[in-house]
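Colleague: Here you go, sequence then predicted model.
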Amino acid sequence: MKILLTGVDGQVGYELLRCLQGLGEIVACGRDRLDLANLDQVRDCVRHLAPDLIVNAAAYTAVDRAESEPELALRVNAQAPGVMALVGREVGAALVHFSTDYVFDGAKDAPYVEGDRTAPLNVYGETKMLGEQAIVSSGIPYLILRTSWVYGMHGHNFLRTMLRLADSQDAVRVVMDQIGAPTWSRTVAQTTAHILAQAQVGGPRWWRESRGIYHLAAGGETSWAGFAQAIMEETGSDCRVTPIASVDYPQAARRPHNSRLNTAKLTHRFCRLPDWRDALALCLRA
């Protein structure tokens, strides 16, 4: 199986490059080799390689900057996946694509299930929603894996920011009224690899029966402040975490207050997911 893997410079792509070994021939592309902002390049790359599987881990993830760069975010998060899907269908590929809890507005008082209405609050979430829609309408065999609050020891993320601040400050102020499940990038990658191993055995019938949107996030829930406190505890830091309200930490892009994702569909069909606190401890030890 020939696998086109995009976004290998990012958090999830970095882990996927390691976790997908053994499933086939991996053609790994970072932004220097495949820039999703260049739609002609995306089209030509998929046609030339004619992969059996496309795993798209590339995305425009600068949530606040997207408010001032909506056209770029749209090309990378919506139009490029749409091109991948259409050309991928032409060459006989299947597609795995990663999306986000930010496709929801956070107004629900329970974890979101896959069929809940999407209503993003910001440009980033809107472009990710449009990317999902483009893939679904393309006709390609697909998996869309929505995840939340991704972190790891590679790339730019909340964990690395907290570790850096803990080394230079006595206290940090962190939002307490946004709730979700911090999800280790390696959890995303390992779960994806596990699912694709099943797909490899099942073949076309597996894709017909399993295609769709799934929520892939760690078990449990916490706030950003709770996540920060757990990081300090796990690392033995004396840095104090001061919980604050979202209104006291203004940002260009609005965030949903409820980012919880119901993962029952994925866990029932494929595998169980670790609790967020257990995964954090493993990440820091690794």
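Modeller: Perfect, thanks for sending it. From a predicted model like this one, the values you see are computed outputs, not experimental measurements.
Colleague: rest of the way, CA atoms for contacts and neighbours
Modeller: Will do.
Colleague: From Val201, how far out is the nearest residue to Ala78 once chain neighbours are set aside?
Modeller: Spatial nearest neighbour of Ala78, chain neighbours left out: Gly131 (3.6 Å); criterion: Cα to Cα, 6 or more residues apart in numbering. Note on Gly131: its distance to Val201, by Cα to Cα, to the nearest Å, is 28 Å.
Colleague: ok, those two, which is more surrounded?
Modeller: Set Gly131 next to Val201 and count neighbours by other Cα atoms under 10 Å: Gly131 wins out with 26 against 10.
Colleague: Would you tell me what helix or strand the more buried one is located in?
Modeller: Using DSSP states H and E, Gly131 sits within helix 123-138.
Colleague: which strands and helices sit next to whichever helix or strand comes after that helix?
Modeller: Note on helix 123-138: by DSSP H and E, the next helix or strand toward the C-terminus is strand 142-147. Other helices and strands packing on strand 142-147, by 3 or more Cα pairs under 8 Å, 6 or more residues apart in numbering; DSSP states H and E, are strand 94-100, helix 123-138, helix 185-210, strand 212-215.
Colleague: Gly13 is nearest to which of those?
Modeller: With Cα to Cα, the closest approach to Gly13 among these belongs to helix 185-210: 7.8 Å.
Colleague: buried stuff in that closest one?
Modeller: By neighbour count on 16 or more other Cα atoms under 10 Å, the buried set for helix 185-210 is 185-193, 195-196, 207, 210.
Colleague: From those residues, pick the one nearest Arg65.
Modeller: Checking the buried residues of helix 185-210 against Arg65 by Cα to Cα gives Ser185 as the nearest, at 22.1 Å.
Colleague: here comes the other one, which I'd like you to weigh against the first:
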Amino acid sequence: MHVLVVHDYGPLGKILLERLRETSLDISPLLVSDLVSANLSALESWIPEDTDLIVNALWLADPEVAERDPEGTHKAAFSLPLAIAEFARDRGMALFQLSSCYVFDGRKQSGYITSNPGHPVNELGNWQWECEQALRTLLPRHIILRTGWSLSRFIRKVQASTAFDEALSLPGRCIGQPVSMKDLARVITAIIQQLDCGTEVWGTFQYAGAEEISLYE
């Protein structure tokens, strides 16, 4: 199977490529260095014609960044995945797309399941939920993987507050299951290997860390 990994300069792309290259899969990287100026109508020149699976490893997991850059968030979370999905549909390719827990508002008293309808309350979740719905209509052969909180995001917040000797306010009632990038790369790789074995596992999945913890903790 020829797998094209779409990534940016963030660590997930590097970690995922390293892990995938340890498998028997044929892996090609596609670095998107400047998504804002990227021409989405030029996908034919980006994506090799023998690609079987496109993995969009642009992991958007920081709603605060999304609120500061709504235009960039729209392009990364909606426009790019849809352009890839349309391209893949017309050429018999499949798509692996990352989403997040921010498609939900977090008010449910029990855990969310994949069939729960989205109810986003921020810019990031809104476009990810719109993207999910569009992909289900456009491309039957897709994987949508919703993730829990990004662990590295909160580590960066703590480090920044320490560096500037600032107080960091985090709510104790907001419970989640943080995900590390290494663990996410492991899960993505495992799913791709299942696809390579011919397993028809298309659809929406959710993955989060094993331990429930509050933001304060």
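Modeller: Everything's here; your move. All of these numbers come straight from a predicted model, not from anything done at the bench.
Colleague: Give me the mean distance between the helix holding Gly131 of the first structure and the second structure.
Modeller: Compared with the second structure after fitting, helix 123-138 of the first structure deviates on average by 1.0 Å (mean Cα distance after the TM-score superposition for the first structure).
Colleague: so what does that helix touch, helix or strand wise?
Modeller: Packing partners of helix 123-138 of the first structure (3+ Cα pairs under 8 Å, 6+ apart): helix 70-74, helix 80-91, strand 94-100, strand 142-147.
Colleague: In TSV, list these along with distance to Ile231 of the first structure and mean neighbour count.
Modeller: TSV is the format used below for these (distance: least, Cα to Cα, whole Å; neighbours: other Cα atoms under 10 Å):
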stretch	distance to Ile231 of the first structure	mean neighbour count
helix 70-74	31	19
helix 80-91	34	23
strand 94-100	23	23
strand 142-147	20	24
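Colleague: Make TSV out of these and add distance to Gly106 of the first structure.
Modeller: Listed next are these as TSV, based on distance: least, Cα to Cα, whole Å:
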stretch	distance to Gly106 of the first structure
helix 70-74	21
helix 80-91	25
strand 94-100	12
strand 142-147	14
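Colleague: closest one to Ile3 of the first structure among these?
Modeller: It's strand 94-100; of those, that one is closest to Ile3 of the first structure (Cα to Cα) at 9.6 Å.
Colleague: who's in contact with that closest one?
Modeller: With Cα atoms under 8 Å, 6 or more residues apart in numbering as the test, strand 94-100 of the first structure has contacts from 52-57, 81, 85, 88, 125, 128-129, 132, 140-148.
Colleague: try stretch 43-61 of the first structure
Modeller: Residues from elsewhere that reach stretch 43-61 of the first structure, judged by Cα under 8 Å, 6+ apart: 1-8, 10, 12-13, 34, 36, 66, 73, 76-77, 81, 83-84, 87-88, 91-98, 124.
Colleague: Helix or strand: which one has Arg33 of the first structure?
Modeller: Counting by DSSP H and E, Arg33 of the first structure is part of no helix or strand.
Colleague: again with Ile231 of the first structure
Modeller: helix 224-235.
Colleague: Near the residue nearest to Trp207 of the first structure when sequence neighbours are not counted, how many other residues are there?
Modeller: Once flanking residues are discounted, Trp207 of the first structure sits nearest to Pro141: 6.0 Å by Cα to Cα, 6+ apart. The criterion is other Cα under 10 Å. On that basis, Pro141 of the first structure has 24 neighbouring residues.
Colleague: ok, now how distant is the equivalent of Thr189 of the second structure over in the first structure from Cys283 of the first structure?
Modeller: Using TM-score structural alignment to pair residues, one finds that Thr189 of the second structure aligns to Ala193 in the first structure. Using Cα to Cα, we find Ala193 of the first structure at a distance of 18 Å from Cys283 of the first structure.
Colleague: What of Ala93 of the first structure?
Modeller: Noted for Ala93 of the first structure: a distance of 33 Å to Cys283 of the first structure, by Cα to Cα.
Colleague: again with Leu5 of the first structure
Modeller: Leu5 of the first structure is 23 Å from Cys283 of the first structure, by Cα to Cα.
Colleague: Pick out whichever of the two has more residues nearby.
Modeller: Neighbour totals were compared for Leu5 of the first structure and Cys283, and Leu5 leads with 24 against 16 (other Cα under 10 Å).
Colleague: Give me the distance from the helix or strand hosting that one to the chain's centre.
Modeller: In the assignment (DSSP H and E), Leu5 of the first structure maps to strand 2-6. With Cα atoms, centre = their mean, to the nearest Å as the basis, strand 2-6 of the first structure stands 17 Å off its chain's centre.
Colleague: For the spatially closest residue to Asn126 of the second structure that is not a sequence neighbour, give me its contacts.
Modeller: Nearest residue to Asn126 of the second structure, sequence neighbours excluded (Cα to Cα, 6+ apart): Pro120, at 5.2 Å. For Pro120 of the second structure, the contacting residues are Tyr102, Val103, Phe104, Asp105, Asn126, Trp129, by Cα under 8 Å, 6+ apart.
Colleague: surely the third one meets Leu124?
Modeller: It refers to Phe104 of the second structure. No: using Cα atoms under 8 Å, Phe104 of the second structure is not in contact with Leu124, being 10.7 Å away.
Colleague: Quick check on the two: which one has the bigger neighbour count.
Modeller: Leu124 (28 against 19).
Colleague: In the first structure, what residue corresponds to the more buried one?
Modeller: The alignment partner of Leu124 of the second structure in the first structure, by TM-score structural alignment, is Tyr124.
Colleague: Need the residue in the second structure that's farthest from the chain's center.
Modeller: Here the centre of the second structure is the reference, and by Cα atoms, centre = their mean the most remote residue is Asp165, at 32.1 Å.
Colleague: quick one: contacts for that one?
Modeller: With Cα under 8 Å, 6+ apart, Asp165 of the second structure has no contacts at all.
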